[in-house]
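Colleague: what's the 3D shape of this:
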Amino acid sequence: MASVKNHDYQILPPSIWPLATAVSLFTMLFSAAHWFESMRANATLSAGAGHTFMIVAFVGFAVLIFSLYSWWASISREANAGEHTPVVRIGVRYSFMLFITSEVMVFGAFFWAFFKYALHPMAADGSFPLNYGVWPPEGVSTLNPWHLPLVNTILLVTSGAFCTWAHHAIVHNERRKAAIGLAVAIGLGWIFTMCQAYEYYEIVHGGEFSFSGNVYGAVFFMATGLHGAHVLIGSIFLLVCLIRLLRGAFTPKQHLGFEMAAWYWHFVDVVWLFLFVAVYIWGAGGSAH
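Modeller: Take a look at the predicted model:
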């Protein structure tokens, strides 16, 4: 019969959500860029246009969140309906590996910038003499890596350990232990986010350095801020997995959504370890306080 499925592949029905995600993401980024530019220009005409771009950017962000929620909800329904066969799961794993590889490239760009200027720092006039460049730049008082950065490292590594414990519990069909492990992993991730927000507050109000004015601050906030965004996204990813687990969605043999969340969370852990060693410890030089 034509309606009987006689293969292991998944044939997806037409969906509006990929297109809606792409359009809303482009709208948000395009409008945000013009909004920031109008703020920098600080002109009367630009201020009115900037207000419009600000509204469009937030509308694009709202549509983006709704589109992603609807898209991922449909994927969860497909998994619960048994559409994720072994062949499909292999394809999803490979695609997620490629996604994480692209994330490695993104963070690699910021590490490249950091090491470029740390190993060959600019002089005050913007030139690159071998003997006169100073790193960290003059006037920058970097953070003591053995205070709050070390606490954040312990929090995130411990969270990764509980995530692994939850995965092990799912494989052995110990759902209660898996739920506890996931809940603790999520809680530690949120504590990490709050600690990093406090760290940013202390940096800005303490006058150590800022986003503008020197390359150290720009690279620091871009790299650690991007990582912080990944921690927030990963925490939401794990929270969705916890909700699905409590609803009986995962089994010892089929828990693909949790596997992807765990991979993502461990990637976030590894990136932070590189940031901690490279930026907070090695890159601080002798100016840490």
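Colleague: contacts and neighbour counts: CA atoms only from here.
Modeller: Noted.
Colleague: For the residue nearest the centre of the chain, which non-adjacent residue is closest in space?
Modeller: Nearest residue to the geometric centre of the chain (C-alpha atoms, centre = their mean): residue 230, 1.3 Å. Spatially, and ignoring its direct neighbours in sequence, residue 230 is nearest to residue 268 (6.8 Å; C-alpha to C-alpha, 6 or more residues apart in numbering).
Colleague: How many residues are close by the one you found?
Modeller: Residue 268 has 20 neighbours, counted by other C-alpha atoms under 10 Å.
Colleague: That one contacts residue 231, correct?
Modeller: Yes - judged on C-alpha atoms under 8 Å, residue 268 makes contact with residue 231 at a distance of 6.6 Å.
Colleague: packing partners for the top helix by length along the chain?
Modeller: Taking DSSP state H as the criterion, the chain has its longest helix at helix 44-80. On a contact count with 3 or more C-alpha pairs under 8 Å, 6 or more residues apart in numbering; DSSP states H and E, helix 44-80 meets helix 17-41.
Colleague: Proceed likewise with the subsequent sequence, for comparison:
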Amino acid sequence: MNVENGIHDEHYYVPAPSRWPIVGSVALFCMGLGAAFAMNSVAAGAWILLLGFAILIWMIFGWFGDVVKESQSGSYGQQVDYSFRWGMSWFIFSEVMFFAAFFGALFYTRTISVPELGFFSDTNTLLWSGFHESWPAQTGPKAAAYTPMAAIGLPAINTALLLTSGATLTWAHWGLMANKRSQLKLGLLFTVLLGTLFLTLQAVEYHHGWTELGLKMSSGAYGATFYMLTGFHGMHVLVGTIMLATMLVRTMRGHFSPEHHFGFEAAAWYWHFVDVVWLILFVFVYWL
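Modeller: Here you go, the predicted model:
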């Protein structure tokens, strides 16, 4: 048994014992402790929270770096490749269920709870006078008025940006399969830039909605579901952009080949998933 380099045979690869899981545990402990202290106005809370984030970032760079080194050294065989693909597939499936719960909440609110509340408003026993079973739902007689976010404008532009980013990523993948490194790098660069532009425009959209439309998290069910769905999607775009930027750096360092490039494929799967979620979100949150 080679503890330093791990165990490698023709079927599977067992890595050497790693310090990164315990480092990650320390990071999570500091983050939880710091958050609890900060919420209770303990002076050291914010610093402990920042320390937890710093340790977590160190763990991510170190652990992912070890995996990249193992991959580049040829330690991973066909069975490990299958395991990675199944692992990424189940991860994306869990993300599908994650968003399905939020879309389910939106569907229930719009098609079931609002009409039922309209029925109760006729009796004037549970709701305020003048309530109408329409979407976006009212927030109450004393709530600040708000204007729903229109589909035309920044949301439509962001839809075009994400669709274009899917095309540039596919073009980069074609370049990788044909061993055209320049096409691969250029396609990844365009995709990262489009993802960054999407996030920038979403921040502008949020500022516009919050300051000019009066659309806030407190704006009833519409405001809550709007920011919940678009916010979590924006977080996934941020994660996907970081993943693709990492793939771009690895590509510039000579990593990946037409035969071995699952790291790139995994990031591409995730990005296309994010694209599909946005299309559904655009239709049911902005358009209908």
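Colleague: TM-score for these two?
Modeller: Superposed pair, TM-score by TM-score structural alignment, normalised by the length of structure 2: 0.86. Supporting alignment: 268 aligned residues with a C-alpha RMSD of 2.3 Å.
Colleague: follow-up on the earlier one: find the helix or strand that the aligned partner of the residue nearest to the centre of structure 1 in structure 2 is a member of.
Modeller: By TM-score structural alignment, residue 230 of structure 1 lines up with residue 236 in structure 2. Secondary structure from DSSP states H and E places residue 236 of structure 2 in helix 220-252.
Colleague: That helix: average distance to aligned residues in structure 1?
Modeller: By mean C-alpha distance after the TM-score superposition for structure 1, the fitted helix 220-252 of structure 2 averages 1.1 Å away from its aligned residues in structure 1.
Colleague: That helix vs helix 45-72, what angle?
Modeller: 40 degrees (axes from the mean of the first three to the mean of the last three C-alpha atoms, to 10 degrees).
Colleague: Which other helices and strands does helix 220-252 of structure 2 contact?
Modeller: Using 3+ C-alpha pairs under 8 Å, 6+ apart: helix 220-252 of structure 2 touches helix 78-108, helix 181-211, helix 262-281.
Colleague: so how far is it from its chain's centroid?
Modeller: Helix 220-252 of structure 2 sits 4 Å away from the centroid of its parent chain (C-alpha atoms, centre = their mean, to the nearest Å).
Colleague: One more: stretch 36-56 of structure 2?
Modeller: 24 Å.
Colleague: Check stretch 268-284 of structure 2 too.
Modeller: 10 Å.
Colleague: In structure 1, what range does that stretch match?
Modeller: Against structure 1, stretch 268-284 of structure 2 falls on residues 262-278 (TM-score structural alignment).
Colleague: For the matching stretch, list every residue counted as buried.
Modeller: Along stretch 262-278 of structure 1, these residues count as buried under the neighbour rule (16 or more other C-alpha atoms under 10 Å): 262-269, 271-272, 275-276.
Colleague: close enough to count as contact, residue 178 of structure 1 and residue 171?
Modeller: No - Residue 178 of structure 1 is not in contact with residue 171 according to C-alpha under 8 Å; the separation is 9.3 Å.
Colleague: rewinding a little: tell me the two of the buried residues of stretch 262-278 of structure 1 that are most distant?
Modeller: Spatial extent of these (C-alpha to C-alpha) is set by the pair 262 and 276 at 21.0 Å.
Colleague: hang on, the earlier thing: which residues touch the match of stretch 268-284 of structure 2?
Modeller: By C-alpha atoms under 8 Å, 6 or more residues apart in numbering, the residues outside stretch 262-278 of structure 1 that reach it are 100, 107, 145, 149-150, 153, 156-157, 160, 163-164, 167, 223-224, 227, 230-231, 234, 238.
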